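Participant: take this sequence and fold it.
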Amino acid sequence: MRKSLLRMTLRQLQVFQAVCESRSYSRAAEEISLTQPAVSLQIRQLEALIGQPLFDYIGKKLYLTEAADALLRASSDIFGRLESLDMQLSDLQGSLQGQLNLAVESSAKYFVPHLFAAFKRQYPEVSLQLVVVNHAQAVRRLSANRDDLLIMSQVPQDMSLEFLPFLDNPIIAVAPPEHPLAGQANLMLQDLCTAPLLVREPGSGTRKAIEDYCHQKRAHFQQTIELGSMESQREGVIAGLGIALLSRHAVRRELESGALRELPVKELPLMRSWCLVHPRGKYLSPVAQTFFAFIRAERAQISGLAARFGAVPG
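Facilitator: Predicted structure coming up:
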């Protein structure tokens, strides 16, 4: 090993991670309570130890070099090991403590807080840091080893991953109750194609699954309206902009209140599985190991929670 690497400090790595996260020296300085010159100094010292530049400026944007990508993976592993040590020391004192860093695709964000609440009842000293992402962002976070675990559907087949399917995610068609289709029975997907379809942004796993499924069923919508989130899709349907294919979890309350109507489409719901995912060979902290074991073992609890959301256990 290069002796210069042994002179790196944890503080330098914290500053480096902050710059990588914010892609800005000034924003990183604000986040970690340093001045911008102090951040610049720490990065210059780190670059001297590495022997390579860590960032490139193109225009006014900051980009990571290949050396920075490698250092980011290593620093994430170092801090993960330290956090794991803290958890293990707590475990030796008789209680599981620490933080679970969990990323979830947006369609799962309605169910996951209830899932974590069930876990926290057994392990009350565990905290949660939850990041909501779309499918493309989830894949990038997996590649960068950013999180303890991810909850996603459509697990990438070209990556070396461990995954546990644990819950089905039903995708249904919804419309406002006064929509002409809401009063019909025995619909086919092709019957919906004259209505505007509200869709998510590119990179959404739900959008990709719906597009692939509609293409398979030869259902080609004449007009689509792109909205940036599941919430805006839901509100757009309520406002009468069109119909949408959404996770039943995301519209459970609106279906119960009558604000939305599930359309009786023969080819729906489209079922996808939510999976708990991490890179194969990744060292899991005690909290992450315990959460993974909880999901694997507590199928009865998950089934009960799923029933409240109209979901089906995987």
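
Participant: contacts and neighbour counts: CA atoms only from here.
Facilitator: OK.

Participant: buried ones in stretch 71-85, by neighbour count?
Facilitator: By neighbour count on 16 or more other CA atoms under 10 Å, the buried set for stretch 71-85 is L71, L72, S75, S76, D77, G80, E83, S84.

Participant: ok, residues contacting that stretch?
Facilitator: Contacts with stretch 71-85, where a contact means CA atoms under 8 Å, 6 or more residues apart in numbering, come from L13, Q17, C20, G98, A144, N145, R146, L284, S285, P286.

Participant: over to stretch 256-267?
Facilitator: By CA under 8 Å, 6+ apart, stretch 256-267 touches 172-177, 181-182, 184-189, 237-238, 251, 254-255.

Participant: now a ChimeraX select for only the buried ones of those.
Facilitator: Buried residues among those (16+ other CA under 10 Å), as a ChimeraX selection:
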select :172,173,174,175,176,177,181,182,187,188,189,237,238,251,254,255
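
Participant: what is the three-state secondary structure of the spatially most central residue of the chain?
Facilitator: Nearest to the mean C-alpha position of the chain, counting by CA atoms, centre = their mean, stands V104 at 2.7 Å. The three-state label given to V104 by DSSP: H, G, I helix; E, B strand; the rest coil is strand.

Participant: quick one: contacts for it?
Facilitator: L130, V131, V132, V133, A138, L150, I151, M152.

Participant: if we go to 10 Å?
Facilitator: Applying CA atoms under 10 Å, 6 or more residues apart in numbering, we find V104 in contact with 112, 130-135, 137-138, 149-153, 274-277.

Participant: equivalent analysis for E201, please.
Facilitator: N134, R207, K208, I225, E226, L227, G228, S229, M230.

Participant: please give the structure of this sequence too, so both can be compared:
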Amino acid sequence: MPGAMRDVSLRQLRAVIAIAKTGKIVSAANALGLTPPAVTEQLKLMEEALGIRLFHRTKAGLRLTDAGQVVLEAAIRTEALLDDAHERIQEMKGLKAGIVTIGVVSTAKYFAPRLIHAFVEANPSIEMKLVVGNRLETIEALRSYDIDIAIMGRPPNDIVVSKLVFGPHPYVMIARPDHRLANRQRAVDRTSLAKEKLLVREIGSGSRVVFETFFRSVKRAEPSSIIEFGSNETIKQAVMAGLGLALISAHTIELEIETGRLALINVKDLPVVREWNLVHRLDKELGPAAAAFWRYALKDGQRHLPRIPGL
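Facilitator: Purely as a prediction, here's the structure:
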């Protein structure tokens, strides 16, 4: 009967193993902690479902038919798989194993590997997977249950999530070191900046939201004065090439500031300080390994954030 084997229960498979081992219903019942009629009933139901006999009834006891041998082998493999699953789950409970998938917005990729490395050093048997995308892509990964935990700024408002802040996220204005506005003591106002060529992230990114909010009350120059890029790395390269200025996450420019390849501009009302959040869906329970990473990031995540002098 097509699909009949899929309807077989674990109790029936265990009855086959016990009967094959002992050759007697009574002995199998004792081994399983059941009554002989209960074991007989399990065997009867299984043979009826499969439409074939599993045992020869002989004077010496019950002996496997060819079909019974096939079922016995499947039953033994099933038991082995269940035993393996049990051991792995027990290891996960003790944080000896587990897989955690972390989704981060692209701005967080500058520190997320440090955070993950520190966690894995303390929990070397846990496997970590990192998925990088912009804000909309990270939200979609949450929506489709592709990630356990997200590291992002603003959490989604159309998914029920748990979110906790683990650190500050400052945004600053950067320029090439030889730009006339770089390293000035006197603060520049945003109206003056609006006259400059401004480099921005794509629509849908968290950085673009910060940019638009900061310049919302300012009349900017012609639309051609704003150039859109798809990544922080490209924006940094463009600023270093002298193409314009950028309002960017301070956590993306640690190396360039240290090496003098980029400079901060002293701007009134900057830095804009947002927050880094840990986010997970409330309808997706965190496993032991993911829950351990969540606790670790809340406790120690902030110390892995980049340090920018003067901020």
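
Participant: pretty sure I174 of the second structure sits against E254.
Facilitator: No: counting by CA atoms under 10 Å, I174 of the second structure does not reach E254; the two are 11.8 Å apart.

Participant: coming back round to it: cross the contacts of stretch 71-85 of the first structure against helices and list the overlap.
Facilitator: Applying DSSP state H to these, the entries found in helices are L13, Q17, C20, A144, P286.

Participant: since we're on the aligned partner of the fourth one in the second structure, how many residues are nearby?
Facilitator: Right, A144 of the first structure. Counting by TM-score structural alignment, A144 of the first structure corresponds to S144 in the second structure. For S144 of the second structure, the neighbour count with other CA atoms under 10 Å is 9.

Participant: same check on P180 of the first structure?
Facilitator: Per other CA under 10 Å, the neighbour tally for P180 of the first structure reads 10.

Participant: which ones are touching it?
Facilitator: Residues near P180 of the first structure by CA under 10 Å, 6+ apart: A195.

Participant: quick check: it vs V199 of the first structure, distance?
Facilitator: Using CA to CA, to the nearest Å, P180 of the first structure is found at 20 Å from V199 of the first structure.

Participant: for N186 of the first structure, same thing?
Facilitator: From N186 of the first structure to V199 of the first structure the distance is 23 Å (CA to CA).

Participant: wait, Q69 of the second structure touches L13, no?
Facilitator: No: if you go by CA under 10 Å, Q69 of the second structure and L13 don't touch, sitting 11.8 Å apart.

Participant: for burial, what's the neighbour tally of the equivalent of L264 of the second structure over in the first structure?
Facilitator: Aligned by TM-score structural alignment, L264 of the second structure pairs with E262 of the first structure. Residues near E262 of the first structure, counting by other CA under 10 Å, number 20.

Participant: give me the neighbour count for T194 of the first structure.
Facilitator: 12.

Participant: tell me the contacts of it?
Facilitator: Contacts of T194 of the first structure (CA under 10 Å, 6+ apart): H220, F221, Q222, Q223, G242.

Participant: tell me which residues of the longest strand that the first structure contains are tucked away?
Facilitator: In terms of residue count, the longest strand belonging to the first structure (DSSP state E) is strand 161-175. Using 16+ other CA under 10 Å as the burial criterion, the residues of strand 161-175 of the first structure that qualify are 163-175.

Participant: now do stretch 106-119 of the second structure
Facilitator: Buried residues in stretch 106-119 of the second structure, counting neighbours by 16+ other CA under 10 Å, are found at S106, T107, A108, K109, F111, A112, R114, L115, I116, A118, F119.

Participant: could you do stretch 214-223 of the first structure as well?
Facilitator: C214, A219, F221.

Participant: likewise for stretch 222-237 of the first structure?
Facilitator: Going by neighbour count (16+ other CA under 10 Å), the buried part of stretch 222-237 of the first structure is T224, I225, L227, M230, Q233, R234, G236, V237.

Participant: so which of the contacts of E201 of the first structure sit within strands?
Facilitator: I225, E226.

Participant: the contacts of E201 of the first structure: which two are farthest apart?
Facilitator: N134 and I225 (18.1 Å; CA to CA).

Participant: mind giving me the packing neighbours of the host helix or strand of E212 of the second structure?
Facilitator: Per DSSP states H and E: E212 of the second structure is located in helix 206-214. On a contact count with 3 or more CA pairs under 10 Å, 6 or more residues apart in numbering; DSSP states H and E, helix 206-214 of the second structure meets helix 135-143, strand 161-175, strand 198-201, strand 245-249, strand 272-281.

Participant: let's have the ones you listed in a markdown table, adding distance to M46 of the second structure.
Facilitator: Shown next, in a markdown table, are those (distance: least, CA to CA, whole Å):
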| stretch | distance to M46 of the second structure |
| --- | --- |
| helix 135-143 | 42 |
| strand 161-175 | 45 |
| strand 198-201 | 63 |
| strand 245-249 | 64 |
| strand 272-281 | 42 |
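
Participant: how about the ones you listed, which one is nearest E41 of the second structure?
Facilitator: The nearest among these, by CA to CA, is strand 272-281 at 44.9 Å.

Participant: that closest one vs the first structure, mean deviation?
Facilitator: Mean deviation of strand 272-281 of the second structure from its aligned counterpart in the first structure after superposition (mean CA distance after the TM-score superposition for the first structure): 0.9 Å.

Participant: how about that strand: buried residues?
Facilitator: Quick answer for strand 272-281 of the second structure (16+ other CA under 10 Å): V272, W276, N277, L278, V279, H280, R281.

Participant: just give me the closest of those to T22 of the second structure.
Facilitator: If you rank these by distance to T22 of the second structure using CA to CA, R281 comes first, at 50.1 Å.
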